[in-house]
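> following is a predicted model, sequence given first.
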Amino acid sequence: MQAFTSMPLYAGLGGLEVGTMATQLFFFIVLLILLRKFAWGPLMGVMQKREEYVANEIEAAEKSREEAEKAQAEAADQLKQTKQEAQQIIDDAKSTGAKQEHEIINNARQEAERIKESAQEEIANEKEKAIQALQDKVASLSVQIASKVIEKEISAQDQEKLIDEYIKEAGEER
């Protein structure tokens, strides 16, 4: 076995070989160039596309959120307006009902008053007719009594008896 005590001719400082280092540096630079050309460019393109996609998705989500907020605000406004309209309809119905109630009550009072006045007039007319009929009957009875009295002179008892008979006759004629 041979010992590694001999040094190569192109050895550098501190045991590093300058040729190997230069070769490695050359290949590293070539690798960087190749990576930049074939990997870094497409990778950056993919990253850029991905960044644009994410940005577009965030923008679309923001637009959707804004539209949803706008739709929610519109729905809330429409609901508020609908509630106000419903309350207005209820209030109108209540006032119309109250007006109709007053009209019905007033019409009923007027009709009752008209019926009462009509009944009073009818009662007055019937009373007048009854008084007239009674007067006619009394006059007729008076004439009959007078004619009987004239035909014969009668005593007070006969006169009373005669009056009673005519009163009974008048009662039966009714």
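Thanks, I have it.
> only C-alpha atoms from now on, for both contacts and neighbour counts.
OK.
> any idea how far the host helix or strand of residue 105 is from the chain center?
According to DSSP states H and E, residue 105 maps onto helix 41-151. Offset of helix 41-151 from its chain centre (C-alpha atoms, centre = their mean, to the nearest Å): 15 Å.
> again, but for stretch 153-169
Counting by C-alpha atoms, centre = their mean, stretch 153-169 comes out at 87 Å from the chain centroid.
> tell me what the helix holding residue 105 is packed against?
Other elements packing on helix 41-151 under the criterion 3 or more C-alpha pairs under 8 Å, 6 or more residues apart in numbering; DSSP states H and E are helix 156-173.
> how near is residue 136 to residue 130?
10 Å (C-alpha to C-alpha, to the nearest Å).
> whoops, I mixed them up, residue 20
Applying C-alpha to C-alpha, the value for residue 20 to residue 130 is 156 Å.
> also residue 90?
Separation of residue 90 from residue 130 (C-alpha to C-alpha): 58 Å.
> ok, residue 91 next?
From residue 91 to residue 130 the distance is 58 Å (C-alpha to C-alpha).
> ok, back up a step: tilt between the helix holding residue 105 and helix 156-173?
Angle, helix 41-151 to helix 156-173, by axes from the mean of the first three to the mean of the last three C-alpha atoms, to 10 degrees: 150 degrees.
> ok, now how distant is the nearest residue to residue 159 once chain neighbours are set aside from residue 156?
Among residues not flanking residue 159 along the chain, residue 149 sits closest, at 7.9 Å (C-alpha to C-alpha, 6 or more residues apart in numbering). Note on residue 149: its distance to residue 156, by C-alpha to C-alpha, is 11 Å.
> structure two is appended below for comparative analysis:
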Amino acid sequence: MATQLMPVVSIDINMFWQIINFFILVFVFNKWFKKPLGKMIESRKAKITSDLQEATENKKIAAELQKEAETILRKAKVEANEILKKAEHKADERREAILNEAKDQREKILKSAELEAVKMKADARKDLEEEVKDLAIKLAEKLIQQKMDSKIESTLIDEFIEEVGEER
């Protein structure tokens, strides 16, 4: 079987009617749909244009706001650093005040301890002196007693000797 080749484009009556239908559709489209669709396309184009302009304006505003935010952030960081420095300075001052107060209290305690030690030493010396006086008095009494006893004894012995000597 031999294959028949068909022409690439065949012009016949159907093609003619299709061309006529196409032009009728173009006429109908131009007559009733061109203006409404054109208006719709124009409104859409205007909306898109206004949205693009608004977007560029918003982008500029956002860039300005970002710059403002960055400057505010820098200022906040500087202020935070200043606050930290002030707080550290106050803490150092407070620490120094506490250390000075502690030194003063230590010195007061040492002075009071020294005074108390001096007082205790004086009291101990006084007690010791009184004890020494008491011992000296007791020793003197014993010595006197012994001397008196020895005198009495020697007196008694002398009297005895005298009496014995008289008797002889």
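Nice, thanks for sending it over. Model, not experiment: these values are computed from the prediction.
> and the TM-score between them?
Once superposed, the chains reach a TM-score of 0.62 (TM-score structural alignment, normalised by the length of the second structure), with 120 aligned residues with a C-alpha RMSD of 2.5 Å.
> residue 149 and residue 156 of the first structure: which is more packed in?
Taking other C-alpha atoms under 10 Å, residue 149 of the first structure and residue 156 do not tie; residue 149 has more neighbours (15 against 9).
> which residue in the second structure lines up with the more buried one?
In the second structure, the residue matched to residue 149 of the first structure (TM-score structural alignment) is residue 147.
> read off where stretch 68-79 of the first structure ends up in the second structure.
The aligned range for stretch 68-79 of the first structure is 66-77, by TM-score structural alignment.
> contacts only, for the residue nearest the centre of the first structure.
The residue lying closest to the centre of the first structure (C-alpha atoms, centre = their mean) is residue 86, at 3.2 Å. Not one residue lies near residue 86 of the first structure by C-alpha atoms under 8 Å, 6 or more residues apart in numbering.
> gap between it and residue 93 of the first structure?
From residue 86 of the first structure across to residue 93 of the first structure, the span is 10 Å (C-alpha to C-alpha).
> can you check residue 151 of the first structure too?
Separation of residue 151 of the first structure from residue 93 of the first structure (C-alpha to C-alpha): 85 Å.
> those two - which one has more neighbours?
With neighbours defined as other C-alpha under 10 Å, residue 151 of the first structure and residue 93 compare such that residue 93 has more, 12 against 9.
> how about that one, what's its partner in the second structure?
Aligned against the second structure by TM-score structural alignment, residue 93 of the first structure finds its counterpart in residue 91.
> just give me the neighbour total for residue 138 of the second structure.
For residue 138 of the second structure, the tally of surrounding residues (other C-alpha under 10 Å) stands at 12.
> and if you look at residue 128 of the second structure?
The number of residues near residue 128 of the second structure, taken as other C-alpha under 10 Å, comes to 12.
> aligned to it, what sits in the first structure?
Match for residue 128 of the second structure (TM-score structural alignment): residue 130.
> cool, residue 166 of the second structure as well?
By TM-score structural alignment, residue 166 of the second structure lines up with nothing in the first structure.
> what of residue 24 of the second structure?
Aligned by TM-score structural alignment, residue 24 of the second structure pairs with nothing in the first structure.
> what helix or strand does residue 24 of the second structure sit in?
Take DSSP H and E as the rule and residue 24 of the second structure turns out to sit in helix 13-28.
> residues near residue 39 of the first structure, how many?
13.
> check contacts around residue 85 of the first structure.
Counting by C-alpha under 8 Å, 6+ apart, there are no residues that residue 85 of the first structure touches.
> measure it to residue 78 of the first structure for me?
Residue 85 of the first structure sits 10 Å away from residue 78 of the first structure, going by C-alpha to C-alpha.
> then residue 37 of the first structure?
60 Å.
> repeat for residue 104 of the first structure
Look at residue 104 of the first structure and residue 78 of the first structure: by C-alpha to C-alpha, they are 38 Å apart.
> SS state for residue 153 of the first structure?
Here residue 153 of the first structure is coil, with the state taken from DSSP: H, G, I helix; E, B strand; the rest coil.
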